[in-house]
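> Predicted coordinates and the sequence they were generated for:
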Amino acid sequence: MLPATIFEMDMKVPSQRLLLTILVFLTALPLVSINIFLPSMPTIIDEFGGNVAAGVSTVSIYLAGVGIGQLFYGPISDVYGRKISLVAGMSVFAVGSLICTLAGSIELFLLGRFVQSFGAASAIVIARILARDVYGSARAASILGYTLTAATVAAGLSPFAGGALDGMVGWRGVFATLVVAGVLMAVVCLIGVRDGILNRPLVRDRVNFATVFAITRRPSFLMYALFSACLFGSWQAFLAGVSIVVIGLWGYSQSEFSAWWLVVSLSYMVGTMIAGRYSTIYGKLAMIGVGSILIVAGASMLLAMALFDFRHPLGLFPPMSILLIGFGAAEPSAAAGALEASPDRLGVASAILGTMQVGFSILAISVVAYLPFHTALPLVSVSVGMALAAVALHYALRKVASP
């Protein structure tokens, strides 16, 4: 019988504190990379000829690279081990950041962003796997909750750091900093992720469509993966259109919008803190149950405010904050549950989960991009619809998955 976690094996492993620190940095790096250059975006657009559409597309290109990258790194981590996959991914991240730093055209800059995000995908997909590998199924949701809390704080502070760096050394200095971060993370993973048996091939056969199909047809996987992916889509839909509604349609200032935005940003962090504290005590299904109650409550309030055309930030941000607390409380359990449904193919399962999250996010953003913004209702309908679909699909599939 295999041991529940690698701490039960007779092998040298990094301390739990060191490994948890590595997981935090792995989880934070992709999020920081998205946000840290946002204050520099107008400067980058101006320097490369004022192509606003190309500048804005850096976000969608980054998401695409993350989605494709997870499909790559997840399966190879099953075959070649977690450490080598992480070191390779962080090296690719550093190379992509270097391309951005030296870019002389918007096309080369966009190429660099794709390469950067392709490398960053290794951190996203393998951090989830390591949490499951090392801490076992029972503690994985709690560990993911704590790492997401720290990563959310880092992501929230990164635009301030990016703005300060831009002011001191210019936007290229921001990406040069990411080059250094990528190199350091590659070295840290090479030295610190001594996962013993996990460095040897875990499976001998290569991944094919049959493997992917076998995982995606399992109700025990889908009930968690669809829950997570739909909620990511709900959040990204809101994110894509809320500034258009509040600033462009309702006429509030950027400073007023930023103040309300801080409330929403902190809400998800509160949820992940709850997950970190209570997931081990109450279990995955209980945490998803509590999260679902908050999600439905927040979504219902959000929809009601939109139907009455309540044109005040109070009609958007507090209800979304309730929804995000529920999301943050339930998401680590959903991620851990999806991996637990495929213990023989953790890398592939994590890759599919991440790609579904990105895919649903891109779908939601694409729908919002074509909406008429005469009221907040179209935006809210997409966000609420995906949130309620997450809860409905989870409980429907739970009945199928139950023996």
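Yep, that arrived. Numbering: from 1, shown residues only.

> hey, let's count contacts and neighbours off CA atoms from now on
Fine.

> residue ranges of the helices in this structure, please?
Counting by DSSP state H, the chain has helices at residues 16-35, 41-47, 52-80, 82-102, 106-169, 171-192, 209-216, 219-243, 254-282, 284-307, 317-340, 346-369, 377-401.

> list the buried ones in the first one?
Neighbour counts using 16 or more other CA atoms under 10 Å place 19-20, 22-35 of helix 16-35 among the buried residues.

> which residues touch the closest residue to residue 52 other than its chain neighbours?
Using CA to CA, 6 or more residues apart in numbering and skipping residues adjacent in sequence, the residue nearest residue 52 is residue 45, 6.2 Å away. Contact partners of residue 45, counting by CA atoms under 8 Å, 6 or more residues apart in numbering, are 51-52, 54-55.

> one more structure, for comparison:
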Amino acid sequence: MTAADTVAAPPAALMPGDLMTRRQRLRLILVLGSLIAVGPLTIDMYLPALPAIVDDLATSSAAVQLTLTGTLIGLALGQLLIGPLSDAVGRRKPLIAGTALHIVASVCCALAPNIAVLGALRVVQGLGAAAAAVIAMAVVRDLFSGSSFAQLLSRLLLVMGAAPVLAPTLGSELLRWTQWRGVFAALAVFGVLLLLIAILGLPETLPPLRRQRGGVVPTVRLYGSLLRDRAFVGLVLVAGLAMAALFAYVGGSSFVLQGQYGLDEQQFGLAFGAGAIGLIAATQANVRLLRRYSPQRILFTALLVGSAASLVLLGFAATGIGGLPALLAALWVVLATAGLALPNAPALALTRHGEAAGTASALLGAAQFGIGAVAAPLVGVFGTGAMAMALVIAGGMVSALVVLLLVVRPGRLPAMQPETETMAVAVH
């Protein structure tokens, strides 16, 4: 008996994804990454146009920020509805229907006559985008678990990370040739491409024998069982609070960087993209870190460093020391630590409930976007300056660390199987 035999799990522990070739995994990452990207693109692509929307629709910056909140609310509510539905009928049908809704809503946003209509349509647009977000996460859980899940999710975040990097830049370039309405027309075109990808590139991953019984009562019971799991709820809150810090940056950055520091639309797109490089780099570093450290340890360290960096950011914003370079440097560190926290918190949470991956993913996504929906307008409530943005970012990161320590208690979570062990199973 070899050393590999002593650590390898029995064949029954294999997940379908463990038998995939490298090429098959790459194709899966590209397909699922395209699906996950629709949310960040829908949220971020119109950010450079926020000041222009204020002028064109004769409204206030706070009212325009509420259109971002509407999108996040739609994403949260949509996931709560689509998650259980996908556990009952499979992954493909809800994905196709939600993507079609996103296309229609994007076209209508491009034609919105006032801020109230635009805000309502952004909610509907978020509902449609929710299908791609929750289905992609559920498909990953259908195929993988444990450290394999966390590593594949990190790879997905590389693809997804390109969306917030490119979205404001793409929006800025579009604004050279069109008005803000053209941004929503471009989102409609992307939705059509996404629909083709869903139809042609994603097979059904939830066989009928593994589907949950549909209906209101079973769905309520399933949500109840998830909410009784203290560690799961804590990890969901951790992911939501970390996402809140990210959305505070998303919601406030255009007003801070353009309004307070005087960057134009193109400079803002470049600065926003440069900040997101930290997020992308960290998600890929996470793949290597998982070969040596547990997800629990990585998550704790990331939140500890992220909390410290967010407090430094708050100090820079309050005093003005270092100017814009210091502010962006502190933001880069916060985004990098978020890039480590965001793959590991969901992986730890969803590994606990593989039997209801769609519903668990929905609750996780709803918390992330729901808490983010609260964070974005908070920046507007406190003001539109760097101090307001930094205050909400610091609140999110510090709160996530507190919840991890007091509610989740990471030392009590069961160990997750390393990727090397999973590969040993596949080889043997």
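Structure's in. What do you need? Quick caveat, the model's predicted, so the values are computed rather than measured.

> can I get the contacts of residue 45 of structure 1 in JSON lines with neighbour count?
Output for the contacts of residue 45 of structure 1, formatted as JSON lines (neighbours: other CA atoms under 10 Å):
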{"residue": "51", "neighbour count": "14"}
{"residue": "52", "neighbour count": "14"}
{"residue": "54", "neighbour count": "16"}
{"residue": "55", "neighbour count": "19"}
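
> tell me which of these is nearest to residue 96 of structure 1?
residue 55 (16.7 Å; CA to CA).

> how close does the closest residue to that closest one other than its chain neighbours sit to residue 58 of structure 1?
Leaving aside its sequence neighbours, residue 55 of structure 1 sits nearest to residue 45 (CA to CA, 6+ apart; 5.7 Å). Residue 45 of structure 1 sits 11 Å away from residue 58 of structure 1, going by CA to CA, to the nearest Å.

> and if you look at residue 245 of structure 1?
Distance from residue 245 of structure 1 to residue 58 of structure 1, by CA to CA: 22 Å.

> for residue 261 of structure 1, same thing?
Taking CA to CA as the measure, residue 261 of structure 1 falls 22 Å from residue 58 of structure 1.

> Next: residue 264 of structure 1.
Residue 264 of structure 1 sits 24 Å away from residue 58 of structure 1, going by CA to CA.

> do the same with residue 95 of structure 1
Taken as CA to CA, the span from residue 95 of structure 1 to residue 58 of structure 1 is 17 Å.

> Ok, residue 25 of structure 1 next?
Applying CA to CA to residue 25 of structure 1 and residue 58 of structure 1 gives a distance of 23 Å.

> repeat for residue 288 of structure 1
Relative to residue 58 of structure 1, residue 288 of structure 1 is positioned 33 Å away (CA to CA).

> The two: who's more crowded?
Shown here are residue 288 of structure 1 and residue 58; by other CA atoms under 10 Å, residue 288 has more neighbours (27 against 20).

> contacting residues for that one?
Counting by CA under 8 Å, 6+ apart, residue 288 of structure 1 touches 329-331, 333-334.

> cool, and residue 15 of structure 2?
Applying CA under 8 Å, 6+ apart, the residues near residue 15 of structure 2 are 143-145.

> Tell me the residue in structure 1 aligned with it.
Counting by TM-score structural alignment, residue 15 of structure 2 corresponds to residue 5 in structure 1.

> Residue 108 of structure 2 now?
So residue 108 of structure 2 corresponds to residue 99, using TM-score structural alignment.

> Tell me how far its match lies from residue 178 of structure 1.
Taking CA to CA, one finds residue 99 of structure 1 at 11 Å from residue 178 of structure 1.

> Tell me which of these two has more neighbours.
Per other CA under 10 Å, whichever of residue 99 of structure 1 and residue 178 has more neighbours is residue 178, with 25 against 22.

> Going by neighbour count, which of the contacts of residue 288 of structure 1 are buried?
In the contacts of residue 288 of structure 1, the ones that pass as buried (16+ other CA under 10 Å) are 329-331, 333-334.

> I figured residue 333 of structure 2 hits residue 309, correct?
Yes: here residue 333 of structure 2 reaches residue 309: they are 6.4 Å apart, a contact under CA atoms under 8 Å.

> Tell me which residues touch residue 156 of structure 1, please.
The contact partners of residue 156 of structure 1, taken as CA under 8 Å, 6+ apart, are 35, 265.

> oh, I was asking about residue 207 of structure 1
residue 75.

> re earlier: residue 283 of structure 1: which of the buried residues of helix 16-35 of structure 1 is nearest?
residue 20 (20.3 Å).

> and the gap between that closest one and residue 211 of structure 1?
In terms of CA to CA, residue 20 of structure 1 sits 30 Å off from residue 211 of structure 1.

> do the same with residue 108 of structure 1
From residue 108 of structure 1 to residue 211 of structure 1 the distance is 36 Å (CA to CA).

> same deal with residue 63 of structure 1?
Distance of residue 63 of structure 1 to residue 211 of structure 1, computed by CA to CA: 24 Å.

> Compare those two (neighbour count), which wins?
For residue 63 of structure 1 versus residue 211, neighbours defined as other CA under 10 Å are more numerous around residue 63 (24 against 13).
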